[in-house]
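# 3D model of this:
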Amino acid sequence: MNQKLDELYTHVLPALESKKNEFHLYGYTVVTEKGLWDYLVQKKWRRKDISNMRPYEIVQDLFKLSPAQFMTYTQTEAQRNSSAFPELSEEERAILFSPRKSN
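Reported below is the predicted structural model:
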C-alpha cells in the first residue's frame, strides 16, 4: 500500500475491527481487518481515487458491506488465484474472472 492508503487504513482501523467483529458474530471467523480493507480497495473502489476519499466515505462503504458480498469476493479471488482451471490460459482466466462491463 502507498503511504496515503496506509494512513487511511490506520485511521479507519477501529471501524474495520468493528465490522470484523460483526462478521465473527455471524460465524464468519476467518474475516480479518486486512481482508475487509482489500475488498474495499480491490473491489468496491477499484475505479475510484482512494487517496481523495474522506474517512466517513470509507466507513460508510464498510458498514454497508454484507457478509454475502464479502464471501463472494473472497471465493472469487480464491478461484482466480488457484490452479482449479489448468486448461485455461492466463488470458482466458482473466476474461473469466474480470468484472462485467456495463453497456
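# all contacts plus neighbour counts: C-alpha atoms, from now on.
Will do.
# gap between stretch 79-98 and the chain center?
Taking CA atoms, centre = their mean, to the nearest Å, one finds the center of stretch 79-98 at 19 Å from the center of the full chain.
# if we look at that stretch, which residues are touching it?
residue 76 (CA atoms under 8 Å, 6 or more residues apart in numbering).
# and residue 56, how far is that from residue 27?
Separation of residue 56 from residue 27 (CA to CA, to the nearest Å): 27 Å.
# show me what counts as buried in the helix ranked longest in the chain.
Ranked by residue count, the top helix of the chain under DSSP state H comes out as helix 3-25. By neighbour count on 16 or more other CA atoms under 10 Å, the buried set for helix 3-25 is 8-9, 12-13, 15-17, 19-23.
# next, the structure of the following sequence, for comparison with the previous one:
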Amino acid sequence: MIQFEQLYKEVLPVLQSKMDEINYYEYDGITLEDIWNFCIKKRWRRKKVEELRLYEIVETIYSVKPSEIVSYFQIQQFRSENWFEDISNHELQELLKSKTVESDK
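Purely as a prediction, here's the structure:
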C-alpha cells in the first residue's frame, strides 16, 4: 500500500519548484513540508492515498497559491494555540474573578 511518505519522495522536485515560486513572491517561512501538509490536510483530506494519481498530485501542488497556504496555517495556529498555557489554573481563576468584580461596579 502506498503511503504519503513514499509519494513525498516522488514529488519532491515538484514541491521544490513550488517552493521556488513561493520564494519568488517573497513569502518567507513556508517550507516544502508546509506545502505537502497543506495538500494532505486541506486538498486531499477526503481522499485515500490509493485513489490519488501522480498527475493529480502534481496538478494539486502546482495549483496551490501561496496565500492559501499562509491563510490555512494562520487559521490552524489560532485554532490550536492555548493562549493561557503560561498561566497556572489559580492565576487564571484570579484573572477571571477580578474581571467579574470590575464589571459589577
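# and the TM-score between them?
In this superposition the chains share a TM-score of 0.75, using TM-score structural alignment, normalised by the length of the first structure; 85 aligned residues with a CA RMSD of 1.9 Å.
# matching residues in the second structure for the following helix or strand past the longest helix of the first structure?
Remark: after helix 3-25 of the first structure, the chain's next helix or strand is helix 33-39, criterion DSSP states H and E. Using TM-score structural alignment, helix 33-39 of the first structure corresponds to residues 32-38 of the second structure.
# the residue nearest in space to the middle of the second structure sits in which helix or strand?
The second structure has residue 73 as the residue nearest its centroid, 3.7 Å off, counting by CA atoms, centre = their mean. Here residue 73 of the second structure, judged by DSSP H and E, is contained in helix 66-80.
# how far apart are that helix and its match in the first structure?
With mean CA distance after the TM-score superposition for the first structure, helix 66-80 of the second structure departs from the first structure by a mean of 1.0 Å once superposed.
# from the chain's centroid, how far away is that helix?
Mean-position distance between helix 66-80 of the second structure and its chain equals 5 Å (CA atoms, centre = their mean).
# next one: whichever helix or strand comes after that helix to chain centre, how far?
The element immediately downstream of helix 66-80 of the second structure (helix or strand, assigned by DSSP H and E) is helix 89-104. The chain centroid and the centroid of helix 89-104 of the second structure are separated by 34 Å under CA atoms, centre = their mean.
# okay, buried residues for helix 89-104 of the second structure please.
Buried, per 16+ other CA under 10 Å, within helix 89-104 of the second structure: nothing.
# can you check stretch 50-68 of the first structure too?
58-59, 62, 65, 67.
# got TSV for the residues you listed, with secondary structure too?
Shown next, in TSV, are those (DSSP: H, G, I helix; E, B strand; the rest coil):
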residue	secondary structure
58	helix
59	helix
62	helix
65	coil
67	helix
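# tell me the one of these nearest residue 49 of the first structure?
residue 58 (12.0 Å; CA to CA).
# now the closest one: closest residue in space, sequence neighbours ignored.
In this structure, residue 58 of the first structure finds its nearest non-sequential neighbour in residue 12, 7.7 Å apart by CA to CA, 6 or more residues apart in numbering.
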